[in-house]
Each structure stands twice: as C-alpha cells, then as structure tokens.
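>>> Need a 3D model of the following:
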Amino acid sequence: MRIALGVEYAGDAFQGWQSQSHGQTVQDHLEAALSGMAGHPVRLHCAGRTDAGVHATAQVVHFDTQSVRSLHGWVRGTNARMRAPVAVRWAVEVGDDFHARFCAVSRRYRYILYNSAVRPALLAGRVGWFHPPLDEAAMDEAARSILGWQDFSAFRAAGCQAKSPIKLMHEAQVRRDGDYIVFDFWANAFLHHMVRNLIGSLVYVGKGCYPPEWMSEVLHSRDRSRAAMTFTPDGLYLAGVEYPSHWPLPDEGRIIALPRIPFV
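The predicted structure follows:
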C-alpha cells in the first residue's frame, strides 16, 4: 500500500529536509513517527527537498506500508508522536505508480521579506528582513524577465545536482503588503538555491543598485558570479506542489497553499 501525505513544517527548527546522521531533519522526525505507527521502518520520498531554515506549507511525501490504518489514523497518530514543529495535514491512498517527486508537474515557492528599519522579533526565522526601503515595482518589473523557458545557470548553486539548468517559469511576481514584500515563483522545477539567488538579485534591483533590465542581463549571462549572493532562508516557503488531476490528492496537495500576511 502506498500512502501520500500533505505536510507542513517550520524549517528554522530543523537542519533541512533530508535525513542526516544527527537526526535533526524533517525527514528524520517524520520517519520516526511514521515507523512507530506502522510497526516497521518507513522511508519517505518528498516532492522537493528543502534546505535548513526553509519552511513548507504544502510539502507532499509518500511511503509504502503493509500496515492497515485509517487515513484519519495516519494523520492523528503520526502527529501525536511528534513534538517538533511539523504536522501531517492529510493522508491519501495512492497507486504504486505515484511518486511524490517524479509525478509532480510544478512547484510553487513564496518568499516573505519584512522591509522595515527594525528587525522582526516574533517572526524571527519565519520571514526574511531587509532594512533599507525597497522598490517593489522595480523588482516586479525585473522578475518578468525570468518568465518562460530559461537557462537559470546564473542562479544555480555550485553543488546543484540537477541534470539541466533549463526550467519553465510560469509565474514570477513581487508585491507589497504593508511592511511585507511577497515574492511568488511557480515553475515546473527549481534548481538548488535558485529562489534564494533570485531574491538576492531582485533585492539589488529593489534598493537601486541596478535597473530592472539588469536581471535579464544576469540571466542570459549564465554566469553565477554576475548574480547577487544567496539570500537568507528565513522567509522561504515551499507553498504548493501540482500533480496531474487524476491523482486523488486534496487541493492543497496540488494547488498553491500559502501562509497569510501577516502571520499574527
């Protein structure tokens, strides 16, 4: 039996998604809870591995088991076994040909940046922070240059293991909501650190270091050294994973699910 789960977590409490020897990752905590429920070791596969400090409102995972539990039982029982800030939102039985990563057709990320002279306290670790004023209109204009099929080598981490840097960007949008600037990206797939590298370069535009058209120049240079440094992970959320409609997943498993602004 194969079970798909919708999962949310606060990434600042973990050392990333992928299991490590120290056991302080999202995968480690979730697998331990699920293994206790199943009565056998459980191995999870996720839609997209997130780095340390990166959050998720709509991560999708799957695992195989011979244990018989109600779908409601998998949700409540697994959550009862975890004290860390990670929660299973839903469980669905899927066919053996479903794979959380390889069946996904697109993913969405949102970055929330607190643009204020004073750093956040209650939201520390949950939003990024930049104190000089930023021009969100200029950043939004710059973001339009990365739409469509593009080679994102200029925004790719050196250790990225993706086979190709060419991705299809469906949406790249920047807007302001009071002191918060919200960056939304929707693409068929993302490279390692791609969103955080895009944010860093857009912030360069927003603070007036470069005009909006500079973003296109960096993109087409395919040169990582031309782009800005990797931005902090604090405000980054995996916010949606889309699958073909024949999979019986709840809407939040395949359509965007985003944190509200502000959180409090």
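>>> When you work out contacts or count neighbours from here on, use the C-alpha atoms and nothing else.
Fine.
>>> list the helices and strands the helix or strand hosting A32 packs on?
Using DSSP states H and E, A32 sits within helix 26-38. Helices and strands touching helix 26-38, by 3 or more CA pairs under 8 Å, 6 or more residues apart in numbering; DSSP states H and E, are helix 71-80.
>>> what sits up against the helix it packs on?
Defining contact as CA atoms under 8 Å, 6 or more residues apart in numbering, one finds that helix 71-80 is touched by L30, A33, L34, M37, V86, A87, V88, R89, W90, A91, V92, E93.
>>> out of those residues, which one sits closest to R196?
Closest to R196 out of these is V86 (22.4 Å), distances taken as CA to CA.
>>> Confirm L202 sits in a helix?
Yes: under DSSP: H, G, I helix; E, B strand; the rest coil, L202 falls within a helix.
>>> now, the most widely separated pair of the contacts of helix 71-80?
Farthest-apart pair in the contacts of helix 71-80 is V86 and E93; separation 20.7 Å (CA to CA).
>>> compare with the first, here's sequence two:
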Amino acid sequence: MSPQLRECDVVRVRLDLAYDGREFSGWARQRVRRTVQEEIEEALRVVMRREETPELTVAGRTDAGVHARGQVAHVDLPDDVWAEHADHLLRRLAGRLPMDVRVFRVSEAPAHFDARFSAIWRRYAYRVTDHPGGVDPLQRGHVLWHNWPLDLDAMNEAAGNLLGEHDFAAYCKKREGATTIRTLQRLEWVRRADGVLEATVKADAFCHNMVRALVGAMLFVGDGHRPPEWPAKVLAAGVRDSAVHVVRPHGLTLEEVGYPADDELEARNLASRNKRSLMVGPGGAGGAAGCC
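Got it, this is the predicted structure:
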C-alpha cells in the first residue's frame, strides 16, 4: 500500500477468488450483461452496507466464458470500514455471492501491492480431449473436444519454439496503441491419466486472444495439419494467419498469478507502469484487459 493511501486512512485489501466463467460475459463491468466484477462489487457493497460501490482492480480481465481458479483483485476501503468488517467479510461474501463465483481469501495487502501492476506472471491452463467419444459430460464446461487424434510430442516441439520474448502480433487481437510484445515463460502439454491434454501457459502478461490463438495453432500441429515448425513461422511473420483459429473460451482457466517479495513491490509497480506507458487505448494495459 502506498504512503498516499495511508495518509487518507484507506486500507488496500487483497481478494483471492475463483469463478466458473460459463454464465459470465467476462470480468469487466458491462451495461446490460452479467460480469464477475459487478457480482463481487455489488456483494461487497451489500455486506458492508455501503452507499457507494467499491471498485475492484484485477490482475487480468478474463474474456467471456473463461474460468479462474487463482484470480487476484484489490479494493481500497476506508480504515474504519475495514476494521468493522475484516473478521466477518469472507463468510458474509460467501453468503451473498452466487455459487459460480467465490472469494477464498480476504487480507490486508502489503505496502505498494497492486493486483494488476505488481504481478510478474500469470499462469493459465487450457484443457482439450481427443477422445473419439467426446468430452466427459461432467467436464463439458471446462474441456474442449477436438475431433482428431493429437500428437503430444509434436505439440510440445511446436511449443518450445515459441518461448521467450517476442512480438506476438500474429497471435493477438490488436488494440489501438497497445504493444503485443510479451515474454512467454512456459508453454507445455501433458496428457493426464484421464486422457485430457492440458497445456500450461505462463507469461509476464498476455494480449487479447493470445492463449487461445496459441492453443489453436498447436492443435493444428497436433492433428497433423501443419508441421511443428509452423507456429514459429507464423510468429516470425508477425501477421495473423487465417489457419490460426482462436479456440473456444471454456477450455481456458486462469490458474495462478505471481507476485514478487513484499520489498520488491514498489519497484515492480514502477517498472510495469513505465513499460506500459506507451499503451493508450482500451485494453492497452499489458494483458490486464480482454485477455486470452
């Protein structure tokens, strides 16, 4: 929490949360559609008996249909409000929130913590099955069915060629004034015991549609339609290839957000803001809006 916040008698509160994205039109508030942000902000207003609605800042604004298991947000509350509600806020939120969104932890944040700008990486998982009979009905809202056999080794070979810092313009939906340069730290596939293929995708940040476009390219490799070197060639070309399909959102889950040690938060915030200062336009905040 910054000294400015303390001077105003405001406490920064961290919320760790999860949601099933199927019935949400993404994280960010919209006028007529149901969103995760609106549900949580309204629940906070009601349980704390506030006239004004608290405003959340989130680590990554997930798209419609995308799930989260390890989402992080923060909210600034007056000191006296936090003191009154801190001990009971978690349980009261559980009683007020709908069953498809849960807050699992509420805590006073360390100095300089910012859910968005302090994050040093985000980790997503994408799940797909190539079983000829389709998806297990109990997993249908979280696993994509691909109607071709998939070669795990070919997909991992393709994934390895995409790691590092690159301009991912070929795999992102462009936004005016927003950079598409990202550092992809991890991209690998495993086949679970139940036959589901699970991709782990970790980066400093993501641009719009990036994860789902990368997955679409690797599925095209896995089913034999393209060679393993093809996704890297698309990346190097720097333009969208019509063969790269953005796969459906329901297979994607935000699993975890990483933050530095408490004494490194201030420096991280400054570095993030400086890096993103050239981004002007909606969603131009390095993966924090309209992501994946």
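>>> TM-score for these two?
Here the TM-score for the pair of chains, by TM-score structural alignment, normalised by the length of the first structure, is 0.89; 246 aligned residues with a CA RMSD of 1.6 Å.
>>> The helix holding A32 of the first structure maps to which residues in the second structure?
Using TM-score structural alignment, helix 26-38 of the first structure lines up with residues 36-48 of the second structure.
>>> quick one: the strands in the first structure?
For the first structure, the strands defined by DSSP state E cover 2-9, 45-46, 55-64, 86-94, 106-114, 128-129, 148-151, 166-177, 180-187, 236-242.
>>> how about the residue nearest to G23 of the first structure when sequence neighbours are not counted, what does it touch?
Nearest residue to G23 of the first structure, sequence neighbours excluded (CA to CA, 6 or more residues apart in numbering): H29, at 7.3 Å. By CA under 8 Å, 6+ apart, the contact set of H29 of the first structure is G23, M82, A84.
>>> Can you tell me how far the first one is from W17 of the first structure?
Pointing back at G23 of the first structure there. To W17 of the first structure, G23 of the first structure is 11 Å away according to CA to CA, to the nearest Å.
>>> Pick out whichever of the two has more residues nearby.
Using other CA atoms under 10 Å as the criterion, G23 of the first structure and W17 rank with W17 on top: 24 against 14.
>>> what do we get in the second structure for the more buried one?
Taking TM-score structural alignment for the superposition, W17 of the first structure sits opposite W27 in the second structure.
>>> Am I right that its match is in contact with Q37?
Yes: using CA atoms under 8 Å, W27 of the second structure makes contact with Q37 at a distance of 5.4 Å.
>>> Quick check: buried residues in stretch 88-107 of the first structure?
For stretch 88-107 of the first structure, the neighbour count (16 or more other CA atoms under 10 Å) marks 88-94, 98-101, 104, 106-107 as buried.
>>> Y124 of the second structure touches V201, doesn't it?
Yes: applying CA under 8 Å as the test, Y124 of the second structure and V201 come out as touching, 5.2 Å apart.
>>> circling back to that earlier point, could you identify which of the strands of the first structure is most buried?
Highest mean neighbour count among the strands of the first structure (mean count of other CA atoms under 10 Å): strand 236-242, with a mean of 27.
>>> Next, find the distance separating the residue mapped onto A87 of the first structure from the second structure from V143 of the second structure.
When the second structure is aligned by TM-score structural alignment, A87 of the first structure is paired with R102. Separation of R102 of the second structure from V143 of the second structure (CA to CA): 21 Å.
>>> looking at the strands of the first structure, which is closest to S216 of the first structure?
Of all the strands of the first structure, strand 148-151 comes closest under CA to CA, at 10.5 Å.
>>> So which elements touch that closest one?
strand 166-177.
>>> please redo it, this time with the cut-off set to 10 Å
strand 166-177, helix 214-221 (3 or more CA pairs under 10 Å, 6 or more residues apart in numbering; DSSP states H and E).
>>> Measure the mean distance from it to the second structure post-superposition.
The superposed strand 148-151 of the first structure is, by mean CA distance after the TM-score superposition for the first structure, a mean 0.9 Å from where its aligned residues fall in the second structure.
>>> which residues touch that strand?
164-172, 187-188, 219-222 (CA atoms under 10 Å, 6 or more residues apart in numbering).
>>> out of those residues, which one sits closest to A157 of the first structure?
Nearest member of these to A157 of the first structure, counting by CA to CA, is P165, at 10.5 Å.
>>> Under the alignment, what does that closest one map to in the second structure?
So, by TM-score structural alignment, P165 of the first structure is matched to T180.
>>> Pull the contacting residues for its match.
With CA under 10 Å, 6+ apart, T180 of the second structure has these contacts: 166-174, 205-208, 210, 284, 286-287.
>>> go with 6 Å
The neighbourhood of T180 of the second structure, defined by CA atoms under 6 Å, 6 or more residues apart in numbering, consists of D167, F168, A169.
>>> What of P54 of the second structure?
E41.
>>> and if you look at A117 of the first structure?
Contacts for A117 of the first structure were tallied using CA under 6 Å, 6+ apart; they are H131.
>>> ok, now how distant is the residue mapped onto it from the second structure from F220 of the second structure?
In the second structure, A117 of the first structure lines up with P132, judged by TM-score structural alignment. According to CA to CA, P132 of the second structure and F220 of the second structure sit 17 Å apart.
>>> try A170 of the second structure
Separation of A170 of the second structure from F220 of the second structure (CA to CA): 15 Å.
>>> just A261 of the second structure next, same as before
Remark: distance between A261 of the second structure and F220 of the second structure (CA to CA) = 40 Å.
>>> Mind checking which of those two has more residues around it?
F220 (21 against 9).
>>> which residue in the first structure lines up with the more buried one?
With TM-score structural alignment as the criterion, F220 of the second structure matches Y204.
>>> OK, contacts around that match?
By CA under 6 Å, 6+ apart, Y204 of the first structure has no neighbours at all.
>>> again with A159 of the second structure
L187.
>>> And it, what's its match in the first structure?
Matched by TM-score structural alignment, A159 of the second structure corresponds to A143 in the first structure.
>>> Relative to W186 of the first structure, how far out is its match?
Applying CA to CA, the value for A143 of the first structure to W186 of the first structure is 12 Å.
>>> What residue, apart from its backbone neighbours, is nearest L168 of the first structure spatially?
In space, L168 of the first structure is closest to W149, 4.3 Å off (CA to CA, 6+ apart).
>>> Can you tell me how far the one you found is from Y109 of the first structure?
17 Å.
>>> can you check G235 of the first structure too?
Taking CA to CA, one finds G235 of the first structure at 10 Å from Y109 of the first structure.
>>> cool, D64 of the first structure as well?
From D64 of the first structure to Y109 of the first structure the distance is 27 Å (CA to CA).
>>> cool, and Q18 of the first structure?
Counting by CA to CA, the gap from Q18 of the first structure to Y109 of the first structure is 18 Å.
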